[in-house]
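1. Here is the input, now give the coordinates:
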Amino acid sequence: MPQSFDFSTPTSTGSTPPSEFYDGSDAVSSYVPVISSLSAVYSKSALPAQEQRWGSLVALFRQLYPNEDLTFIARSPGRVNLIGEHIDYSLFDVLPMAITQDVVIAVHVGGADGQIILNNTDPRFPSRIFNIADLKDIEIDATVHEWSNYFLAGVKGALSLLPLAEIPSMHCLIDGRIPTGSGLSSSSAFVCAALLAIVTAVKAAAPHSESFANAVTKSDLVQSAVVSERYVGVNSGGMDQSASVFGVPGHALRVQFYPELKATPVAFQSDEFAFVIANTLVVADKHVTGPIHYNLRVVETTLAAEILANQCGLGPLPIRDGFGGTLRGVVEAFKARGVDIPGVMNKVNEVFSKPEGYTLAETAQLLGQSEVEITQKYMTRFPVRFERFQFRARALHVLEEAERVKKYCEMLNHAPADHSDGDGEEKYLRALASLMTASHRSCRDLFDCSCDELDELANLAVTNGAYGSRLTGAGWGGATVSLVPKDKAVEFVDCLKKQYYLKRFPGISEDKINDAICITEPALGSAVLVGNYNV
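-> Next comes the predicted model:
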């Protein structure tokens, strides 16, 4: 296996790397950085394994494409959401962070075949070839679970972002290390990496074109990736893509969607804790279960907002992405009338007084629209299946969770200055973690997006010394994130291995367990790497 990977100097052969396309001056700059060292991407502890991985990637690329130079490698990481679940598509702030696990795409630009060739390091995903001439009219069938659809979603995003651009021939090798269905946003990372690879290839093929030079920012990439992922049937709110693109080492990101997209790094001012991600190994595939889970919650929160506006005389709400109003719009409308968040929650309880929920006919009556109108407007682009809408519970979760995000950020920004008081430090960490625990309860009881395995892992985490624990990601499977004392993190991981993985999955391999649970740290977001690909 290759033992090293050298990005020390720029390439001298092949297509010109598009370094002028990004300023790369710092991790929070407007443009995605072009870098030449893996040490700028991964921590010291993660670097040895990553050097081997990237070395293997380059070696396989050369086997697959023996006569082609490697032009660049694009990468985007997964994310873990610390707090703020299912509120991004209602335009409330969230607090994720990018993680080490990522999707990387090695690319040769400029072949004469007029094709995009996709290979994957995972043999489960067969090669795919697409003619560039067909891409502008290509349709993605979201009902078919096909791995290359995520790359094609990036193609459609690039064509929308750069309508005058010509996509060059691209021969690609893709390597993803984010477990699918784990709640760590593997699909969003793939779409972001694909979109970045295509935009970078366009620039590499025509570095002096004025139609898109210095025109694509991180915000552009995020907004395009949000729309692009909808081509594969997921109505995402934007948190996943923002964390993947904007990630900053050593920081969480307060991602704001109102009044415009903004990602603000929030430093961890205490170093006495660690985050541990534990995958339930229950696959939560938004593509498959969207109609009864994720997409249904988007529809429920959207309809709740529209009904509140109609019943409370708030007038038309600002529309999100042509889909409908948001609960953030409701809060802002009430705020203009002097009504605070507790007052809005009272209105929610008044308007949605039926604990059993609402049928489509009852929903139509509350909105003053026909069932056909509601179905066509809210349930056609992203089909849903339901018996009754649970408007009150969904709206209360969103409003309460938004308040928890505010408090969590305030606590991070005002960590105890004096770390000598051990009791004070522990009280602070327990108070921080209590917000995470409250978030999990709300996801379980109000938003109904937990599952038995998530609840078990969260309970085991607290039993084994975590300050707090919660599901992270869409839920219905996937992973938990736990706040644990830093000096007990390794012991904590061992306990979960014995009490959850070995107990639930007898005979599970050590490698699979190690893939499922990890001590994580906030990582760099999207980047393009160029240099000497010496293995």
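2. make it CA atoms for all contacts and neighbour counts henceforth
-> Will do.
3. Now for this structure: which strand has the highest residue count?
-> Longest strand of the chain, by residue count under DSSP state E: strand 95-109.
4. What is it packed up against?
-> helix 47-64, strand 72-83, strand 170-176, helix 186-205, helix 239-246, strand 251-256 (3 or more CA pairs under 8 Å, 6 or more residues apart in numbering; DSSP states H and E).
5. Highest mean neighbour count out of the ones you listed?
-> With neighbours taken as mean count of other CA atoms under 10 Å, those reach their highest mean count in helix 239-246, at a mean of 33.
6. can you list the residues that contact it?
-> The contact list for helix 239-246, computed with CA atoms under 8 Å, 6 or more residues apart in numbering, reads 27-28, 32, 76-79, 88, 94, 96-98, 185, 188-189, 192, 218, 221-222, 225-226, 253, 255, 263, 524-526.
7. run this one through as well so I can compare:
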Amino acid sequence: MSDIRDDTAETFTTLFGYEPSGLWSAPGRVNLIGEHTDYNLGFVLPFAIDRRTIVALGLREDGIARVASSFAEEAVEIPLAELSPEALEGWSAYPLGVAWALGQRGADLAAVPGFDIYIESNVPVGAGLSSSAAIESAVALALSDVWRLDFDRETLAQVGQLAENKAVGAPTGIMDQSASLLGQKDSAVFLDCRSLESQVIDLGFDRAGLVVLIMDTGVAHAHSTGGYAERRASCELGASLLGVASLRDVTVDDLPRARELMDDVTFRRVRHVVTENQRVLDTVAALEAEGPRAIGDLLDASHISMRDDFEISVPELDLAVETAQSNGAIGARMTGGGFGGAAIALVASEDLSRVQVAIDGAFAEHAMAQPDTFVVTASQGAIRER
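-> Okay, the predicted model is just below:
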């Protein structure tokens, strides 16, 4: 981590001609279970990972916001007074959208100083590990500090979600930003997406001799494209047909009535969300009562539901999950919004190499591009680095 911090500070100085006033970082996240439940005001169980985005920031006196990054050729600048979702596009909509969203939550953009920001990250992009929320969370924490807003982390998560929804145009829930801001070492964040109440849940992976293997298929996805929005619309239609405000208010016992009221596709979308909510609750209970080796079947069932009912998996994700399962994984599932990205497998440490070799072989046999496999650990949420 020290290398990326130093590189970020040095590049900031080279680009802008002065040293940054501080460095902030925020992690990506893995969602252990609870997919597409967040915007349905249900339950999720993500954890922050040891892949982070670093933000170097310095203040300006001219009211200009200027952002640059290691993944873009040119800096983007705009007067704070002109920030709006319509004025933002491309990668810069993530950090600049946060500045706009802070204004929507009470920051006086006519009174605060401008800023220069440089961003580096080792969170894989497009892998379903929430590289976008890592940017948003690091920038939100940085600007809250230097503008002396003193917003709590729950508010900053809402700021990040607002930026993602309005400035970026991705209709996501609040899970990713909450995980990035609230995460703690060796723990998951059990989040009620309706009340926004959260609880830190001890994962116990290391004590149980388990690791979380990421299987990044390299199949890129984008939340702002149609598939994600269509799934959300189906969920809203299902809730409307059932006469409830959100699918959070629907239980497994309500599914027979749901089947009678809606077409097959809408019903299957609803069934995924309802059963996934229950799987999150069951996973939390199993972790607390029996430990992490007891959650494998729940992870497996989650993937089947996403593959068959929500239809957001792809052949590469299915192959990664099935290969991990057949080579000793405790449980495996795709993670993230779907249509590409990564899958996770909960694996005994002694089986890790066997699973990785089997995945490489399976993808070669199916003439698919080799996935990137690596282990992540539950990490601390967003912090000021220096």
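8. Kindly provide the TM-score of these chains.
-> The TM-score (TM-score structural alignment, normalised by the length of the second structure) is 0.93; 382 aligned residues with a CA RMSD of 2.0 Å.
9. The longest strand of the first structure: what's the following helix or strand?
-> strand 115-120 (DSSP states H and E).
10. That following strand vs the second structure, average offset?
-> Here strand 115-120 of the first structure, set against the second structure after superposition, deviates by a mean of 1.7 Å using mean CA distance after the TM-score superposition for the first structure.
11. quick one: that strand to chain centroid distance?
-> Relative to the chain's own centre, strand 115-120 of the first structure is displaced by 24 Å; criterion: CA atoms, centre = their mean, to the nearest Å.
12. what residues does that strand touch?
-> For strand 115-120 of the first structure, contacts defined as CA under 8 Å, 6+ apart pick out 125-132, 148, 168-175.
13. what do we get in the second structure for L60 of the first structure?
-> Alignment note: L60 of the first structure maps to T11 in the second structure; criterion TM-score structural alignment.
14. Look up how far A75 of the second structure lies from that match.
-> Using CA to CA, to the nearest Å, T11 of the second structure is found at 13 Å from A75 of the second structure.
15. In contact with the aligned residue in the second structure for A284 of the first structure, which residues?
-> The alignment partner of A284 of the first structure in the second structure, by TM-score structural alignment, is H221. By CA under 8 Å, 6+ apart, the contact list for H221 of the second structure reads G126, A127, G128, G338, F339, G340, G341.
16. mapped onto the first structure, which of those hold?
-> Contacts from the contacts of H221 of the second structure that recur in the first structure, judged by both residues aligned by TM-score structural alignment, their matches' CA atoms under 8 Å, are G126, A127, G128, G338, F339, G340, G341.
17. Excluding chain neighbours, what is closest to V219 of the second structure?
-> G340 (4.7 Å; CA to CA, 6 or more residues apart in numbering).
18. The first structure: which residue goes with that neighbour?
-> Under the alignment (TM-score structural alignment), G340 of the second structure maps onto G477 of the first structure.
19. Make sure its match is actually in contact with S182.
-> Yes. Applying CA atoms under 8 Å, one finds G477 of the first structure in contact with S182, separated by 7.1 Å.
20. residues shared between the contacts of these two?
-> T280, L281, V282, V283, A284.
21. mind checking how far the closest residue to the second one other than its chain neighbours is from P179 of the first structure?
-> I take that to be L281 of the first structure. Counting by CA to CA, 6+ apart, L281 of the first structure lies nearest to G478, which is 6.6 Å off, once chain neighbours are set aside. According to CA to CA, G478 of the first structure and P179 of the first structure sit 9 Å apart.
22. Looking at the two, which is more packed in?
-> The neighbour comparison of G478 of the first structure against P179 (other CA atoms under 10 Å) goes to G478, with 29 against 20.
23. List the contacts of that one.
-> G478 of the first structure sits next to 181-184, 279-284, 454, 471-472 when contact means CA under 8 Å, 6+ apart.
24. So which of the residues you listed wins on neighbours?
-> Top of the contacts of G478 of the first structure by neighbour number is L471, holding 37 neighbours under the definition other CA under 10 Å.
25. The closest residue to that residue other than its chain neighbours: how many residues sit nearby?
-> With CA to CA, 6+ apart as the criterion, L471 of the first structure has its nearest non-adjacent residue at 4.1 Å, and that residue is T480. Neighbour count for T480 of the first structure, taken as other CA under 10 Å: 32.
26. Which element, helix or strand, includes T480 of the first structure?
-> Using DSSP H and E, T480 of the first structure sits in strand 479-485.
27. which other helices and strands contact that strand?
-> So strand 479-485 of the first structure, by 3+ CA pairs under 8 Å, 6+ apart, packs with strand 273-279, helix 452-463, strand 468-472.
28. what element comes up after that strand heading to the C-terminus?
-> On the C-terminal side of strand 479-485 of the first structure, the nearest following helix or strand under DSSP H and E is helix 489-496.
29. Tell me the mean distance between the following helix or strand past that following helix and the second structure once they are aligned.
-> Sequence order places helix 502-504 as the next helix or strand after helix 489-496 of the first structure, per DSSP H and E. Comparison of helix 502-504 of the first structure with the second structure after fitting gives an average deviation of 6.6 Å (mean CA distance after the TM-score superposition for the first structure).
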